[in-house]
Structures are given as structure tokens and as C-alpha cells.
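A.B. asks: Predicted model, plus sequence, below.
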Amino acid sequence: MWIPDHLDPDGPRYLAVVKALEDDIANGRAVDGMALAPQRELAYQLGLSVGTVVRAYSVAQQRGLIAGEVGRGTFVKGRAGQAETRFFGDGSAHQDSRKAGTIDLSVNVAPPLRQAERVGNALRAVANATELPQMLRYGVHLGADGQRRALAEWLDRTSAGRYAPSTDRIAICIGAQQAIWAVCSSVLRPGQTILAEAVTFAGIKSVAGLLGANLCGVDMDEHGLIPEALEEACAKTQARALYLMPTLQNPTGTTMPEARRAEIAAIAQHHGLTVIEDDVYGFLAPDAPPPLASLLPDRTCYVSSFSKSVAPGLRAGFAVLPPALTRGVEAAMRASCWMSPLLTMETVCRLMRHDGLDGIVAQRREEARQRLEIAESVLSGLFPKIDWRKARFHLWLATRDWVEAEQVVRRAMEAGVLIAPPDAVATERASPPGIRLCLGSPPDTGDLRSALMTVRAAFEAGDPATQICSTI
């Protein structure tokens, strides 16, 4: 059982516990699978409060150092365990963990692209372009001017003029994940805090862990972040940044009303927060309120990509930056990949210019609507409070507690349906319990319906008094 020999005398006590664990993993004293002392016992052994140890375990879990198992305890993830051989990123699994006949509801992606020929045509046009030799050379760190201009015009057009950033604020990235990392690495230092919704995108958990930052969840309701909870979190944590997804939030699917966005923007301004607004699902909700970035442009980094709307293999994303962050993000880009993805973003730009992108997006919206209708036909009897009107590729099923959520995941997995572990989207154990279903992952709708029937059976096999609800 792991108990540290000593703690560094400097800095917060919970970080000293985390550092001791990191050091012991590095020197081989704490090995993969070793049990950690229960939180109360470790607190007693070290002369710390239980709350301090709880926080230390939470940060260690965010950094991939430990993992909890219901009914067994908490265990060290050694170097092999930290490779995340079972789950990584947004709940997706390594191929060698898949079994024949398994249906995957764990990966939050759009279905296979039916109009792949449009992307193929754009790729061929890039290959035959007279500018190809120049695009094969090193480019500028934040992206070619023509591509940045095309993105600015596309944002203006698709938002009906409600969000029209200038070209010089746009940075082209290798997907939204790199944009999030670049922004966070420029504003956060180890030990500092970033806030996020109480249940959130797994990618921000990974970024916070890699940077040694503390990720603190903020309570939510059916409209997203609760303003009073954000005020309280700012006062308690002295947070530097806020990550949120106001439109079709992952995992809950909530869309923040315009008045709530204005409240959140005012709080962020008052507390000097750098806001990272992730809008990767915004294309599915053209009638959503204007982005938070339009209300707070000098403190908000608006981040999106074409992984959900077109294809993840393109690895084409972007960020709209406040002027004060441009230099820091540029330095992060230079350090990580040197330059923007010229060829793939040129492919996207050609889709924009020749209307291919509009057709693909329209098809994606229709696919999301059809798949949500299938989910409604199977699950609405158990979850009558879900808003079935908002087309999306993920669905949040709230549970009575974390134990029930983990039991449903286990039953579904035993029946051949893969669901991401509940803690994949939780910022901490106090987060609202539930599971996320990814409706776009199965390649066809027949598999989707079959998987959803299995999920329904997994819920019905539990306690008859299960709370059936869907809101935070």
C-alpha cells in the first residue's frame, strides 16, 4: 500500500502529496496496480485534513497517476498504466481492446462521411494547385493569410453577421485540441487553476493534467454554468481561466441562453478570467445564441474545428484570439508543431469556396436529427425529461449516483456495448453522476438501435427505484 515517506515542505499540501506520488512512480517505489491508502487513513498518517487528501487524489487522477475502482479502492497507474491502454482522449478505446461484435458508444464522433467524394475532390484540387510547391514549404506559425481570411469570412457568413472576427485574430491549428492546449499553455502555470463545467470534455482534463494545473468543476443547471457557482469558484480558487462549451455542451447537450451568456461574460470580465469557448458542435445548432466571444472578445478564445462537421482525419481547427494572447499562442504553436497545417486547411478552404462544406454540414445536421429520433424511440420512456428537439451526436443520461452509472457501463460492456467510464467526463467525484452515449459512433443506424436497446436493458436491470432524469 502506497504511503509517502515524506512530503516537500514548500507549497500547498495537496500538491506535495501529488509530487510525492509522481516521484515514487518515477523511481519505481510505486508500481502499477499498487493500492493507495484510503483517504482517511492517509490523512491520519500524514497529519493532513481529509479534504486535503481528497483534493490530492482528485489531481492525481486528472494527471493519470491513479485510478479508482468501485468496491476495491484506488490504485497506482504506473508508466504502463499511464499509457492509457484502455481509454484515452474523449473516451475512445485502443483497437486491441475491441472485441468482435462490440458496438462502440464511447467515441464522440460524427458518423462516417457519406460525401467523402467532396473531400476527395478538394484534395485533388489542392494537389493540382499551382500554389502546391509553396504549400509544401514551411509556413508562418499561425497560418497563411488567405486561409485565415477565408475562415473569418466563413464565421461571418455562418453566424449571419453575429460573429465577425478580424483576420489577424485567427490562428489555424491541428484540430481544436491543439488550440485548447496552446491557449492553456500560454496562460496557465503548474499549480494554477482552470475552471470548467462540472462534467466536461475529457480533452481539457488531459491538458490540465499535462500542464500541472488544477481543474475545478463549476455547478451546472439545465442552462449550463450557474453564475452564482462561477462567482463562488472564482473567489475560492483564484482561477486564471475558464473552459466551457455554451452550445450543445459535451456531455450534457445543454445550450446556454443568451441572457446566461451575458451573465457569465460579466463575471469573467470582473475576475479577469481568460475564457476558452469550445464551439465544435455549434454547426449543429445554427439558431443558438451568438458566441460568448462576441460579448467578451478581449478575454475569450473562441475555439472550433472541422473534425465533427467534416472529418477528424483532416486535423483542421482554429482559434480566434484576444490580441493579448496572440504572442503566447504563437510561441506554443512554434514549440509544438512549428506551423499550421497548410494542406489540410487549404482542403477545407476549397470546400468553403465551392459550397461543398455547406452540403456536408447540412447532411451532418440531418444525421444528428435521425439518430436522436432513434434514441428517443428507445429511451424516452425511461428518460422523459430529455430535450429531444436539439439535434446532437451525444446524449447525457443522468443517474442516481456514480455507483449506478458504473454498474450500467459494466452491464452494457458485458452485453457487447462499449461506453466511456463515467469519470471520463467528471471533473471531480462531486460532479453530477451520469453516462454519455455517443450516437454518432456506430457506423450504421441498425447497430445504434441495437446498442441503445442494450443500454436500456442495462438500466432496467438495476434498482427499480432508479431516478429517471436528464437534466443537471
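C.D. replies: Thanks, I have it. Residues are numbered from 1 along each chain as shown.
A.B. asks: can we go C-alpha only for contacts and neighbour counts from here?
C.D. replies: Will do.
A.B. asks: Give me the distance between D278 and A229.
C.D. replies: Using Cα to Cα, to the nearest Å, we find D278 at a distance of 20 Å from A229.
A.B. asks: Put this next to the first one:
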Amino acid sequence: MGTIWPQSLSEAKGPKYKKVADTIRSAVDLGSLKTGAKLPPVRDLAYQLGITPGTVARAYSILTDEGVLEAEVGRGTFVAEKKKPVPDDVWSRQLHLLEARDPGHVSLFSPRIADMGQVAAMREALHKVAEGEARSFLNYPTRDAYLPVRQAAAAWVSQSPVGPVSESDVVLTHGGQNGLMVVLQAILTGPQPVIMVEDLTYAGFRRAAELLRAQVVEVAMDEHGIRPDSMELAIRKTGASVLCTSPEVHNPTGLHTPLERRKEIVRIARRHEVQIVEDDCYRLGETRTSSYRALAPELAWHVSSISKILTPALRVGFALAPEGRSTELRRAAEYGYFGLAQPLAELLRILLTDPRLPDLVAAVRGEMARYVRVAVNALGAFDLTWNPDVPFVWLRLPSGWRAAAFTRAAEANGVQIRSADEFALRDGRAPHAVRIAINAHVPLRQFEEAMLRLRALLDNPPEQISV
């Protein structure tokens, strides 16, 4: 155990408990401390390092909570067996716990939008909902009761170039992911339908497909998004009938598919009668070109939400069908969950018709852009894709770093980010890159410090490449 310490920590700068925890964690990762190895008692290690027993105890506690160590009453503290990776949703919950235990930890795992007054607006709206007619709390949802909500949603969605939208075209969903599920339930046919996705893609496409017993195949990308030749080949080889894509803001790379490329994709889709499902949930700003639904109104489906521009807490999204297929989409939603809870639908109506909404949205966009600029100032010397209206940046790692090793090193330095591997299909290949989400829940200065920690890692790649 003594060989893992480069020097006494008695005069080290910064929180000593973090340095103890980081050193032990690194030794476990490198194999210097094997599974089952017993660590010294707290007082013994404190004496060896010239620090207080409380400092060592805090480090042990952090590592035990993380699963690196395990404590057995009466026997001591040992290096725990490495656990299998946990699902993303479980890991996301753990991140909140890490932040609660360690204020220096910054999660850049998923975007967290700034509160620019929308929380106060939601509280006011909740009061209005609570004072509503008693029967609205006792009845099942009905289409007639939801007419004002759908009208407000249609007005909201129509701000983007998605083609003609009336209230009857809008299906209210429980967030964007639920919107994708409802759309796919409405259109997938056959014993094992095939869905095409970009070779790096939002994991929700894959999860929705798995739940619906569909096969997922990847389509190659270039700097403009989906490559038409790769899409045509995938259709011919697999008989794919659906393309799921994010052309306005591609998740995770932040790329944008220009109009001419979209038109090529539409020509192929029409030739092979392929349905296009467009996910438009990550855009904060104005659209740069027409959506697939506007370009191909007979075959394109559109999904969006308020999660990245107002709040993800309400879990509200919008799904639009192509011309003539709204009934299929409504049926899928009604059979699946009847509709949004009526109090939630009323809350949504109040928010979407609030005259302050345009200013709130503009303020959120402006504040998120401030955080993006800080990230660019810190990391712009590297291969970075960014946009002030996108709540994440995409970083291609310099020579010497692999994505898995970099994310581990970042976590050891109190910064949680996503590896490109998390966006690849299970048998696909991922570049050495990471997605860094914008977290406006932490002060701008703390966010900047996290960016500088990442830059320090980028400037100092390991001498040996980890695999």
C-alpha cells in the first residue's frame, strides 16, 4: 500500500480527502491494488501520510459509496469486486448523489438548463391548476377537454418550419422519448421491422426499437449527417422501413444536416417508401432549414419537447404525423396511456399561452449560450464542435487519449462526461470523442473550473494508452 503514494500529503494543496481517494481509485484502476486487497486501518494510514484520521475516513467513505471499496464490520476495508456497468438511468441517479455528497463534483452527463424565471411561472400555473374546476380532477381525459391544450401546442410547434399544423395533428406525449415510442408503435409492421439510425446516435432510438422488437442497423455519417449512399445500401441489404434521425441538432456530435442533403435523403425515402422519424428535442434556437415533415409531408413524422428549452421535469412532448396519418398516431397514444393527466395538460396550456413565454425562452437561450462560450474558451484549441444554441459540445480527443480512459480520468477529477461509445450500436465502432453537456445548475465559475480541469487532462495525455 505504501508504494502507491508519491509523497506525504501533509503539505499538499487542495482537499486532502480527494487526493487520498483519487490515489486509491487510480491504484485500483491500474491494478496496483487488487480485488480483495485489505486497506490499512484509518489511523494507521493517517499516521503514514501525516494527515488526520477524519480525512482518511472521508476518502474511504467516498470510495465505499462508489463501490470501489467495501467495508466489513470487524474485518476492515477491502478493494471491492468490479461491478458491471449500470444502465444510464441508474447512473444518472447516482450522479445526483455524487453532487450532493461532493459540491466540487460537476455532472456534465446530461444538459441542465438555467432557471430564467420559468420556475416561478410554473409555480404560478400550478396555483391556477389547483384552483380549477373540481370535475377536472375526477374525469378521464377527453379530446374535447384537451382542445385548448392542443391549440396552444400547435401554435408552439408551428414556430418551426414543420409544415401545416392544426390542433388535430398534435399528439401530446410524456416527453420526447415517449413521443418516439408512440410514433414507432404507429408505423412499425411485420414480425421484425428494421430501423436505420446514424452510426453514432441518441441511445433512445435503440431502446425504443428494442422494446418494440425491431432490428436496428447503422448508417454511415459524414460532416453533413447521414450519407445517402450508405442509407441506400442499408435499405437494399436489410429492407429497412424507417429512418430515425436528428438532422437539426445531431446528438451527440452537434452536426447539422443542410437542406440539399435532406432533399437527397427524402428522394431515397420516397423511392423505397421509407418513413422518416425526426427527433428535434435538442434545439434551443431557431431552425436553420426546413424539417423533413415540411419537405416530405406524406412520409415524415416529427417529435419535439419542452425539455431543453423550458423544463424536463414536466415530461411533456409533441408528436406530429404525416398527412393523413394523424388517426394512427392518436390511436397509438390513446391505447397506450389515454393521454396526459388532465392537471398536467392544463398546466401545459397555461405555460404555452403565458405572454412572458417568448422572453423566458430567449433568456434561457442566452444563459445557456454563456456557458457554451465558457466551454469554447477553455477547450477551443482542440477539435471541438459547438453551437451557442446547442446544450452540449462534442470533443474529438487528441492523440494519446482513448475515450474510456479520458472519461475515467475526468471523473477522477470530479467531472462526469459521456464517452462516444455510449452513442454507438453494440457492435458498432466509436471514435475517440466525448460529449460534454452544459450544466447551468452550477455557478458559471464552477462550470469554468470543470472545463479547465478537462483542458489540463487534454494537455497531459498518459504516456501509455489505456484500452
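C.D. replies: Received it, and whenever you're ready, just let me know what you need. The shown structure was predicted, so the numbers you read here are calculated from the model rather than taken from an experiment.
A.B. asks: Just give the TM-score of the two.
C.D. replies: Overlay of the two chains. TM-score (TM-score structural alignment, normalised by the length of structure 2): 0.73; 379 aligned residues with a Cα RMSD of 2.9 Å.
A.B. asks: Comparing D278 and A229 of structure 1, which shows the higher neighbour count?
C.D. replies: Between D278 of structure 1 and A229, counting by other Cα atoms under 10 Å, D278 is the more crowded of the two (27 against 14).
A.B. asks: where do the strands sit along the stretch 151-300 of structure 1?
C.D. replies: In the stretch 151-300 of structure 1, the segments counted as strands under DSSP state E, counting those that start in this stretch are 170-173, 193-197, 214-218, 220-221, 224-225, 241-244, 274-278, 300-305.
A.B. asks: Look up the counterpart of the fifth one in structure 2, residue range please.
C.D. replies: Under TM-score structural alignment, strand 224-225 of structure 1 corresponds to residues 225-226 of structure 2.
A.B. asks: The helix or strand hosting G328 of structure 1 vs structure 2, mean deviation?
C.D. replies: Assigned by DSSP states H and E, G328 of structure 1 belongs to helix 326-336. Mean deviation of helix 326-336 of structure 1 relative to structure 2 after superposition (mean Cα distance after the TM-score superposition for structure 1): 3.6 Å.
A.B. asks: now that helix: how far from the chain's centre is it?
C.D. replies: Here the centre of helix 326-336 of structure 1 is set off from its chain's centre by 21 Å, with Cα atoms, centre = their mean, to the nearest Å.
A.B. asks: and if you look at stretch 22-33 of structure 2?
C.D. replies: Centroid separation for stretch 22-33 of structure 2 versus its chain: 29 Å, with Cα atoms, centre = their mean.
A.B. asks: now that stretch: which residue numbers in structure 1?
C.D. replies: Aligned by TM-score structural alignment, stretch 22-33 of structure 2 falls on no residue of structure 1.
A.B. asks: list the buried ones in that stretch?
C.D. replies: By neighbour count on 16 or more other Cα atoms under 10 Å, the buried set for stretch 22-33 of structure 2 is D22, T23, I24, R25, S26, A27, V28, L33.
A.B. asks: a markdown table for the residues you listed, including distance to A59 of structure 2?
C.D. replies: Listed next are the buried residues of stretch 22-33 of structure 2 as a markdown table, based on distance: Cα to Cα, whole Å:
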| residue | distance to A59 of structure 2 |
| --- | --- |
| D22 | 9 |
| T23 | 10 |
| I24 | 9 |
| R25 | 10 |
| S26 | 13 |
| A27 | 14 |
| V28 | 14 |
| L33 | 16 |
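A.B. asks: returning to that earlier point: so how far is the match of strand 224-225 of structure 1 off the chain centroid?
C.D. replies: 20 Å.
A.B. asks: and if you look at stretch 123-132 of structure 1?
C.D. replies: A distance of 33 Å separates the centroid of the chain from that of stretch 123-132 of structure 1, by Cα atoms, centre = their mean.
A.B. asks: farthest residue from the center of structure 1?
C.D. replies: Most distant residue from the mean C-alpha position of structure 1: T130, 38.2 Å away (Cα atoms, centre = their mean).
A.B. asks: Sweet, I'm off.
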